[in-house]
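A.B. asks: predicted model follows, preceded by the sequence.
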Amino acid sequence: MFDDQPKEIELYDEDAFNKWRKALPQMARRKLDTRLTRLEAGNPGPPETGWKTLGEGVYELKIHEGVGYRVYFAFSGKHIILLLCGGAKPAQDADIVRAKKLWAEWQKRGQPE
């Protein structure tokens, strides 16, 4: 899963993610971009401050800014990180359910490893 090897980020729904990202406050967007750059480089940061596993192959990346944003992702093969959806801390429970559903759908479609 996590290693220091570079990864390629692939978006589950690029339009939805970009719309969500654009609506973020500027500082949150900057922190998100920094975290995604680090994640892409294979450096998610320590779990206690930056990410956690949610089960079923889904992970949560924390953006500590404002209301506390979250980005959910999974690994597809060794080199692709699949971003599932983003949300704010108050919507976390519903977002986790959605992320797991999207990941299950992705796997059923037989996406290339």
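C.D. replies: Yep, it's here. In this text the structure is predicted, and so the values were computed from the model without any measurement. Numbers count the residues shown, from 1 in each chain.
A.B. asks: from now on I want contacts and neighbour counts done on CA atoms only, so please keep to that.
C.D. replies: Noted.
A.B. asks: buried residues, the longest helix along the chain. List them.
C.D. replies: Counting residues, the longest helix found in the chain (DSSP state H) is helix 92-108. By 16 or more other C-alpha atoms under 10 Å, the buried positions in helix 92-108 come out as 92, 95-96, 99-100, 102-103.
A.B. asks: try this one next to it:
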Amino acid sequence: MEIISSSLFDAWLGELKDKHAQRRILYAIARCEAHGRMIGDIKPVGEKVSEMRFHFGPGYRVYYTRLGAITVFLLAGGDKSSQDKDIRTAQKLAQQVREEQS
């Protein structure tokens, strides 16, 4: 499985002040890639977008969509406090990515 990320996701992750949390999120993503599937606390949020939930810090979230059978596209990140806004942003970005793919 290939995991790619949007510039929005990369910016969010790069700007995290909690570097320990940043490393834990990167480790979780690397584990998913190594196992060939998304693992952990995963929940669909609609419009072909799912969130990977992290139970540390302020409740970090990583939003992603699948592109084909083997590619996962990391759309955005956030935490519990911005969840609704982050989901809407991720859904819009997922739609744009799918339109570009077709």
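C.D. replies: Structure's in. What do you need? What you see is a predicted model, and the numbers here were worked out from it, not measured in a lab.
A.B. asks: care to give me the TM-score?
C.D. replies: After superposition, the two chains reach a TM-score (TM-score structural alignment, normalised by the length of the second structure) of 0.87; 100 aligned residues with a C-alpha RMSD of 1.6 Å.
A.B. asks: about what we covered before: so which elements touch the longest helix of the first structure?
C.D. replies: strand 58-63, strand 69-76, strand 80-88 (3 or more C-alpha pairs under 8 Å, 6 or more residues apart in numbering; DSSP states H and E).
A.B. asks: kindly calculate the angle that the last one makes with strand 69-76.
C.D. replies: The reference is to strand 80-88 of the first structure. Note on geometry: by axes from the mean of the first three to the mean of the last three C-alpha atoms, to 10 degrees, strand 80-88 of the first structure and strand 69-76 are set 160 degrees apart in direction.
A.B. asks: what's the angle from strand 80-88 of the first structure to helix 92-108?
C.D. replies: 150 degrees.
A.B. asks: pipe the buried residues of helix 92-108 of the first structure into TSV and attach distance to residue 50 of the first structure per row.
C.D. replies: Converted to TSV, these look like this (distance: C-alpha to C-alpha, whole Å):
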residue	distance to residue 50 of the first structure
92	15
95	17
96	16
99	18
100	19
102	22
103	21
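A.B. asks: what lines up with residue 47 of the second structure in the first structure?
C.D. replies: Matched by TM-score structural alignment, residue 47 of the second structure corresponds to residue 56 in the first structure.
A.B. asks: contacting residues for the residue mapped onto residue 98 of the first structure from the second structure?
C.D. replies: The alignment partner of residue 98 of the first structure in the second structure, by TM-score structural alignment, is residue 89. Residue 89 of the second structure sits next to residue 76 when contact means C-alpha atoms under 8 Å, 6 or more residues apart in numbering.
A.B. asks: distance check, residue 89 of the second structure against residue 37 of the second structure.
C.D. replies: Distance, residue 89 of the second structure to residue 37 of the second structure, using C-alpha to C-alpha, to the nearest Å: 23 Å.
A.B. asks: what's the answer for residue 4 of the second structure, then?
C.D. replies: In terms of C-alpha to C-alpha, residue 4 of the second structure sits 13 Å off from residue 37 of the second structure.
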